[in-house]
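1. got a predicted structure plus its sequence, pasted below:
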Amino acid sequence: MKIRRFILPLASLVPVSALAANSPEVAGVPVDFILFGLTLLGVALFHSHTLLVAASGAIVISVYKIAFTGFKTGDGFSGFTAHLGHEWVMIANLLCLLMGFAILSRHFEKSHVPVILPKYLPSDWKGGFVLLVLVFVLSGFLDNIAAALIGGAMAHQLFRGKVHIGYLAALVAAANAGGAGSVVGDTTTTMMWIAGVSPVRVMPAYLAAGAALLIIGFIGAKQQHRYSPILRHAHQYVRVDWSRIAIVAIMLMAAISTNVLVNMNYPEKADHFPFIGVALWVAILLTMGIRRHDWEVVPEAFKGAIFLLSLVLCASMMPVESLPKPSWQTAFGLGFISSVFDNIPLTALAIKQGGYDWAVLAYAVGFGGSMVWFGSSAGVALSNMYPEARSVSRWLRQGWHVIVAYVVGFAVMIGVLGWHPEVPESHQAATETVKTD
């Protein structure tokens, strides 16, 4: 009964309570989702062993489905291999992009732009506000983890190492908000992009993200100014390394232009080869002579990518044929769920089901993770820099404005733009293939 009490309230917000009728159940809950829920719970509880937990969950779920339920693609091990054959392009693209973006982020950090930007900040509370806006903007074309860490490093210098927990929450929220409307700013939006969702369909998330930024920016900056005012004249003169900026631009253009060209001219081939990821790595190899790439970041990025891909694989094996119809209420609930469970598998489930307004979903799962320190990768990364942030009670008590901002931003988006669901191209193609078969 304890498992059921845990899973069923979750299912009221996230559409994971319904499955095929013949799926084994325990206390009325399908075993597939119990295993998935336990994996997510393990990730939330054991922060030092997330890779082991995620990989173990993927193995256990795979073995269970091979032995008992089978896959859409068939039963047993042959069905499993066929399932991997169907999912390998998305997995390969994500692996290439996550590792490539780690190199891209390091080039941006070493370009000296993050060091120069703070010297243009106002000297009162508005300086803290503008810093949050800068993090928001950076996250639009950098990974939100990198944007949060850059903001955290600048804040450490500007505020003499004394950073308020409420401001740390605002930094994480600004990074997640900035990535919500960009397909290169967050792993969740990158997943939508790979699945065939147009970048234009995700961009309206900035309406909600912008409204939320005003709230967290004003309140968070005021909190920080009272706690430790900004330090004046904290910056020495440095020069921007434009060669590194050029590398960042080349890498981004390679990935974006390839995705546009493939989907415009060869949409039927988009699901058969990881064009985006390969294009990014071709750009990395071609720019090796301009500046040395920091290959040292690749092993750690690889471990992080395997963690995320393990969760994506788990989500891909969940049967979603009988799931409730997506709605803005469901998307709203997903935001709260993403504050305690990783948003990657939640997004993978939503993409597999289809029928969401992708901008609304991007904001919900992206910004929603900011409400608790371990709800997003950006929060976990920043807490390594500021260990005092690893307190749920302090985060909620001092970063309460993030929750308010999430609700207000969501209401603004639904009120102004409404709910416009759309099925991604890859989902449509897969559905048509199933119907044909």
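-> Thanks, I have the structure now. Since we're looking at a predicted model, the values are computed, not measured. Residues are numbered from 1 along each chain as shown.

2. please count neighbours and contacts with C-alpha atoms only from this point.
-> Will do.

3. start to end distance for stretch 103-123?
-> 33 Å (Cα to Cα, to the nearest Å).

4. buried set for it?
-> For stretch 103-123, the buried set under the neighbour-count rule, 16 or more other Cα atoms under 10 Å, comprises 103-109, 111-116, 118-119, 121, 123.

5. next one: stretch 398-405
-> 398-403, 405.

6. so which residues make contact with that stretch?
-> With contact meaning Cα atoms under 8 Å, 6 or more residues apart in numbering, stretch 398-405 is reached by 165-167, 169-170, 173, 211-213, 215-216, 219-220, 370-371.

7. second structure follows, compare the two:
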Amino acid sequence: METIIIIVFVIGYLAITVEHSIKIDKLIPALVMMAISWALISLGIDGFTQWFDSGNHNLIEDFGTFAHEVKMEQMEETLLHHLGKTAEILVFLLGAMTIVEIIDYFDGFSTIKNFIKTKSKKRILWLFGFLAFFLSAIIDNLTATIVLISILQKLVYDRDIRIWYAGLIIIAANAGGAWSPIGDVTTTMLWIGNKVTTGHLFVYLFLPSLICMLVPFFIASFLPVFKGKLPENTDDRADEPKNKFSSTMLYLGLGGIVSVPVFKTVTHLPPYVGMMLALGIVAIFAEIYSNSKFSMSSQDSEESDAHASHSPVHHSLSKIELPSILFFLGILMAVAALESLGILFNFAGSLQENMPMLGTELHGEGVSDLVILLLGVGSAVIDNVPLVAASLGMFSLPTDNELWHFIAYSAGTGGSMLIIGSAAGVVAMGMEKIDFFWYLKKISWLALIGFLAGAIAFMFTRTIF
């Protein structure tokens, strides 16, 4: 039965990887393989001889001798445990997405465009690079990419030039998301899973992530495409914010998101609680500013529909990317099925025995640096969410062990090497219709150099702190 479950997972994984070829959204195979995997576990529970206790991170002794009822009870407890952990991530993401959409509702991001006055291609390159690096750390790399490419479309009218900027924004956004607990979904997973803390994440990864961004941008600044100035456009005029509260909602929304790690540190409550508080405060001001009366508990469907057109909260909730939320649910619960059967635990053991030991004395479990670097390369080919989810089930190192920080860096920045390797890349591909092979030829080598430069920097910084 374990073999069948692994086959189901592999087939589902392949379907996720080639979603652009088979024209099936990746959330569908993720949900299907999750449901089938747990159904097979339930049907074949009596045949399993081992079970992984996620709470204590070890295999349950003599699981094969347990009675059927005891095994079923253990399975239900494990399923509920993983659902709870997954729900923490999903509710957190829902809150963050809604706040970003509320900012957009008030046209808050137009404030950023008004700061850009230069026409120098090189200056615009560096300006957008730093904007992507720091903005992605606050509103996540996916949203930062959408915002900056939208602004870029109003500044650079030549698409052949603009796609170069877009390609480098992907690198900067993924690098910026790696050092922040709210900058990338994989880093958020490690943070909510109590594998990393905000302070140590910044100390260990800020410099490597910055180098990962700076090196490709430095090289790119010498390329012919970034020499000279942008041509003047007849309709190139400053876009004034459409709403007088644009700046206020931008700063309020970003401040609310940034306050979540502080809330967690002070209260020791899960991050999603702080995100819900931030969402509630932002929503209050949004409703006041829009002069809209709206009750989230309203039972009158007609009244609710009427408010949907002018309530910023309702409008924002209708625009959040629910397919991504369902994909995370499916993939995290599918990986949890493999973890529960002890498959990931045993796989980690075989990796530690067979891979060259480049970082044994540092990681404490004999985990090779090469394994983590390969995880980064793998995240460019296949989705980084299941890779990180699998690593959570493989290793039992304590919070803030450098292994977790290296995983956060590799999974977060490695996806830049292919345009389909990260959410930021996929959304840029859709917004600008960037060709896969154009990116592979023009941008991938820059991303690879940055990834390796940052990895080398991490290997030095971890010996200092």
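-> Looks like it arrived, so ask away. Keep in mind it's a predicted model, so treat the numbers as computed, not measured.

8. now do the helices in the stretch 201-350 of the second structure.
-> 246-267, 271-290, 301-308, 312-319, 322-340, 343-354 (DSSP state H, counting those that start in this stretch).

9. please apply the same query to the stretch 1-150 of the second structure.
-> For the stretch 1-150 of the second structure, the helices defined by DSSP H, counting those that start in this stretch cover 2-17, 19-22, 27-43, 68-105, 110-113, 121-139, 141-155.

10. what helices or strands is the third one leaning on?
-> Judged by 3 or more Cα pairs under 8 Å, 6 or more residues apart in numbering; DSSP states H and E, the packing partners of helix 27-43 of the second structure are helix 2-17, helix 322-340.

11. apply 10 Å and report the result again.
-> If you count contacts as 3 or more Cα pairs under 10 Å, 6 or more residues apart in numbering; DSSP states H and E, helix 27-43 of the second structure packs onto helix 2-17, helix 19-22, helix 68-105, helix 322-340.

12. can you give me the stretch of the first structure that it aligns onto?
-> Residues 51-67 of the first structure are where helix 27-43 of the second structure lands when matched by TM-score structural alignment.

13. now find how far off-centre that stretch is within its chain.
-> 22 Å (Cα atoms, centre = their mean, to the nearest Å).

14. please identify the buried residues of it?
-> Buried residues in stretch 51-67 of the first structure (16+ other Cα under 10 Å): 51-55, 57-58, 60-66.

15. sorry, back to before: are any of the contacts of stretch 398-405 of the first structure buried, and which?
-> Judged by 16+ other Cα under 10 Å, buried ones among these: 165-167, 169-170, 173, 211-213, 215-216, 219-220, 370-371.

16. closest to residue 419 of the first structure among those residues?
-> Of all those, residue 419 of the first structure sits closest to residue 211, with 17.6 Å by Cα to Cα.

17. residues touching the closest one, list them.
-> Residue 211 of the first structure sits next to 177, 217, 405-406, 408-413 when contact means Cα atoms under 10 Å, 6 or more residues apart in numbering.

18. which of those residues are buried, as a ChimeraX select command?
-> Buried residues among those (16+ other Cα under 10 Å), as a ChimeraX selection:
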select :177,217,405,406,408,409,410,411,412,413
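
19. next step: the contacts of residue 211 of the first structure restricted to helices.
-> 177, 217, 405-406, 408-413 (DSSP state H).

20. center of the second structure - which residue?
-> residue 185 (2.4 Å; Cα atoms, centre = their mean).

21. counterpart of it over in the first structure?
-> Match for residue 185 of the second structure (TM-score structural alignment): residue 187.

22. that match and residue 93 touch, don't they?
-> No. Using Cα atoms under 10 Å, residue 187 of the first structure is not in contact with residue 93, being 11.2 Å away.

23. can you tell me the closest non-neighbouring residue to residue 252 of the first structure?
-> Nearest in space to residue 252 of the first structure, with sequence neighbours left out and distances taken as Cα to Cα, 6 or more residues apart in numbering, is residue 280 at 7.5 Å.

24. how deep is the one you found tucked in, by neighbour count?
-> 26 (other Cα atoms under 10 Å).

25. please apply the same query to residue 77 of the second structure.
-> When neighbours are counted by other Cα under 10 Å, residue 77 of the second structure comes out with 12.

26. which one in the first structure is aligned with it?
-> Applying TM-score structural alignment, one finds that residue 77 of the second structure aligns to residue 82 in the first structure.

27. give me the neighbour count for the closest residue in space to that match that isn't next to it in sequence.
-> Distances taken as Cα to Cα, 6+ apart put residue 73 closest to residue 82 of the first structure, at 5.9 Å, once the chain neighbours are dropped. Residue 73 of the first structure has 16 neighbours, counted by other Cα under 10 Å.

28. ok, now how distant is residue 73 of the first structure from residue 352 of the first structure?
-> Distance from residue 73 of the first structure to residue 352 of the first structure, by Cα to Cα: 15 Å.

29. do residue 338 of the first structure as well
-> 17 Å.

30. looking at the two now, which is surrounded by more residues?
-> Between residue 338 of the first structure and residue 352, counted using other Cα under 10 Å, residue 338 has the larger neighbour count: 27 against 22.

31. what lines up with that one in the second structure?
-> In the second structure, residue 338 of the first structure lands on residue 379 (TM-score structural alignment).
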